[in-house]
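K.L.:
Provide a 3D model corresponding to the input given below.
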Amino acid sequence: MQGQSPKPALPCRNLRPDIEPRVGALTDDLPKRRCESLRVAIGNEVRNWRLKRGWRLEELARAAGLSMGAVSRIENGTVSTSLTTLRALSWALGVPISSLLRRSEQQYEAVFKKAGQPIGLRNCPTPAETLGDIEVLSSGIKVEPYLVRLIEQEAHFPTFRHSGMKFLYMLEGAIRYSHGEDHYDLGPGDSLLFEASVLHGPRKLLRGPALYLSIISARP
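P.N.:
This next block holds a predicted model:
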């Protein structure tokens, strides 16, 4: 109506005030996470090349003109590496700088197995079906998943000892599994996580046939 001042506009309200800060936080943190991944990838390459040469940490440090602490921090991915330092490390190791950056630039692929798809058999003492080796390059960890079937009791099941960690998840049946001096009875839904450098393996088939998932995680 004429002669009346317009009503003030209603103030805008953010119906979800929690959304914007979260999105901003994730966006701001993305470069930091990528930088950390790059440091870890370079560190793993430096360590891998050093081990291929059969060198101790101090030997690489001396050859590159760096302190042991500096090389240790680089290999552990806790510090960013300058181009000058990368050049010194590559010269000491006898490899081009690109070799130290290779894993940071590599694209990773997933390993997908469709239900019912044939699974390759791994030549090992127990009937184990490999689900595919996955090397997580950004962290230098190799993951080996297996499906293990135990159909009948054997006089002596094989035992294992290797580097890394192992995770077991029982799917069917029941077994007794040993880890060092300890024994564990596993049924469907039970799991076991342990250091694989300790002697371990199935000891007894309690209820067969048994099927369990075995995942080995270790540095290659």
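K.L.:
from here on, contacts and neighbour counts on C-alpha atoms
P.N.:
Noted.
K.L.:
longest strand anywhere in the protein?
P.N.:
strand 200-218 (DSSP state E).
K.L.:
and that one, what does it pack onto?
P.N.:
Here strand 200-218 touches strand 141-150, strand 165-179, going by 3 or more C-alpha pairs under 8 Å, 6 or more residues apart in numbering; DSSP states H and E.
K.L.:
right, and these - which one's nearest Glu20?
P.N.:
For the helices and strands packed on strand 200-218, proximity to Glu20 was assessed by C-alpha to C-alpha; strand 141-150 is nearest, at 35.5 Å.
K.L.:
could I get the helices and strands packed on strand 200-218 as a markdown table with distance to Lys204 and mean neighbour count?
P.N.:
What follows is the helices and strands packed on strand 200-218, written out as a markdown table (distance: least, C-alpha to C-alpha, whole Å; neighbours: other C-alpha atoms under 10 Å):
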| stretch | distance to Lys204 | mean neighbour count |
| --- | --- | --- |
| strand 141-150 | 10 | 19 |
| strand 165-179 | 5 | 19 |
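K.L.:
and this one, so I can compare the two:
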Amino acid sequence: MTNHARDDADAAIDPDGGTAAGDAAAVAGKLEQVIAAQVRHYRTAGGLSSAELAARTGLSKAMISRVETATTSCSLTTLQRLADGLNVPVTALFRGADTDRDATFTKAGQGSLTVRSGTQHGHEYRVLGTLKGRTDALEPTLVTLTDASDVFPLFQHPGTEFIYMLSGKMVYGHGAYEYTMEAGDSLLLDGEGPHGPLELLDLPIRFLAVSAR
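P.N.:
Reported below is the predicted structural model:
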């Protein structure tokens, strides 16, 4: 092998011991397997034979077989024909292709304590999880009220909020309305309206506040 040829070969090898072409082939192979499984799933769920799906899509029976055995790469046109023949959106054929998604697991009694305007009045706010980089993510917060107080800060924020009572009893305000809430009660509200506890009737009080912005 000449030095030039050796340099070209070395350039194709990444630091982890693989090659760019090999990595691309692995990704493509995984995608083909996902499409194969989804096409087979929707075809059998719809009670269609390979011949019937072929007739619906204008593809050959042999092509349907190659798709379902992941031995061919589908063009966008073929994917659209398959989706139309199966009566599903094209995106349904890719379900399961991207399984690397964020999740947050929080053990009982854990979570991040945050300081808010009610902290100085005996209110505890424990955030139970967040997803990084998501502007539309939910923010679940466990709120615990342990001290009787005559001062109750009100909150306003974009989006919506869901309140679910776990224990205790309180009067919760939203705008001009008041709601007496106890364990098992819930309230869905527009976050733009001033909201928060107005009267603590039975301590300690614990409720889950889930906001979506």
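K.L.:
can I get the helices and strands packed on strand 200-218 of the first structure in TSV with distance to Leu86 of the first structure?
P.N.:
Formatted as TSV, those follow (distance: least, C-alpha to C-alpha, whole Å):
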stretch	distance to Leu86 of the first structure
strand 141-150	23
strand 165-179	32
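K.L.:
of all these, which one comes closest to Arg39 of the first structure?
P.N.:
Closest to Arg39 of the first structure of these, according to C-alpha to C-alpha: strand 141-150, at 15.1 Å.
K.L.:
what range does the closest one cover in the second structure?
P.N.:
Under TM-score structural alignment, strand 141-150 of the first structure corresponds to residues 136-145 of the second structure.
K.L.:
what comes into contact with that stretch?
P.N.:
Contacts of stretch 136-145 of the second structure with the rest of the structure, by C-alpha atoms under 8 Å, 6 or more residues apart in numbering, involve 122-131, 203-213.
K.L.:
buried among the residues you listed? Need that as a selection in PyMOL.
P.N.:
To isolate the buried ones among the contacts of stretch 136-145 of the second structure in PyMOL, judged by 16 or more other C-alpha atoms under 10 Å, type:
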select buried, resi 123+124+125+126+127+128+129+205+206+207+208+209+210+211+212
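K.L.:
contacts only, for the nearest residue to Ala218 of the first structure once chain neighbours are set aside.
P.N.:
Nearest non-adjacent residue to Ala218 of the first structure, counting by C-alpha to C-alpha, 6 or more residues apart in numbering: Gly164, 4.1 Å away. By C-alpha under 8 Å, 6+ apart, the residues touching Gly164 of the first structure are 195-197, 216-219.
K.L.:
what's stretch 187-196 of the second structure aligned against in the first structure?
P.N.:
Aligned by TM-score structural alignment, stretch 187-196 of the second structure corresponds to residues 192-201 of the first structure.
K.L.:
next one: stretch 54-61 of the second structure
P.N.:
Using TM-score structural alignment, stretch 54-61 of the second structure corresponds to no residues of the first structure.
K.L.:
now do the same contact list for Gly120 of the first structure.
P.N.:
By C-alpha under 8 Å, 6+ apart, the contact list for Gly120 of the first structure reads 129-131.
K.L.:
where's it relative to Phe160 of the first structure, distance?
P.N.:
Separation of Gly120 of the first structure from Phe160 of the first structure (C-alpha to C-alpha, to the nearest Å) stands at 21 Å.
K.L.:
settle this for me: Gly43 of the first structure is touching Glu75, isn't it.
P.N.:
Yes: Gly43 of the first structure is within contact range of Glu75, at 3.7 Å (criterion: C-alpha atoms under 8 Å).
K.L.:
give me the more crowded residue out of these two.
P.N.:
The neighbour count for Gly43 of the first structure versus Glu75, taken as other C-alpha atoms under 10 Å, is higher for Gly43 (27 against 22).
K.L.:
which residues in the first structure form strands?
P.N.:
Assigned by DSSP E, the first structure shows strands spanning 121-122, 128-130, 134-136, 141-150, 165-179, 182-186, 191-195, 200-218.
K.L.:
distance to Ala63 of the first structure added to those, as CSV?
P.N.:
Formatted as CSV, these follow (distance: least, C-alpha to C-alpha, whole Å):
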stretch, distance to Ala63 of the first structure
strand 121-122, 41
strand 128-130, 41
strand 134-136, 29
strand 141-150, 27
strand 165-179, 33
strand 182-186, 46
strand 191-195, 34
strand 200-218, 28
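K.L.:
out of those strands, which comes closest to Arg22 of the first structure?
P.N.:
Across the strands of the first structure, Arg22 of the first structure has its closest neighbour in strand 134-136 (28.3 Å, C-alpha to C-alpha).
K.L.:
now what about that closest one, what contacts it?
P.N.:
Here strand 134-136 of the first structure makes contact (C-alpha under 8 Å, 6+ apart) with 110-111, 141-144.
K.L.:
now that strand on the second structure. Mean distance?
P.N.:
Between strand 134-136 of the first structure and the aligned residues of the second structure, the post-superposition mean distance stands at 5.6 Å (mean C-alpha distance after the TM-score superposition for the first structure).
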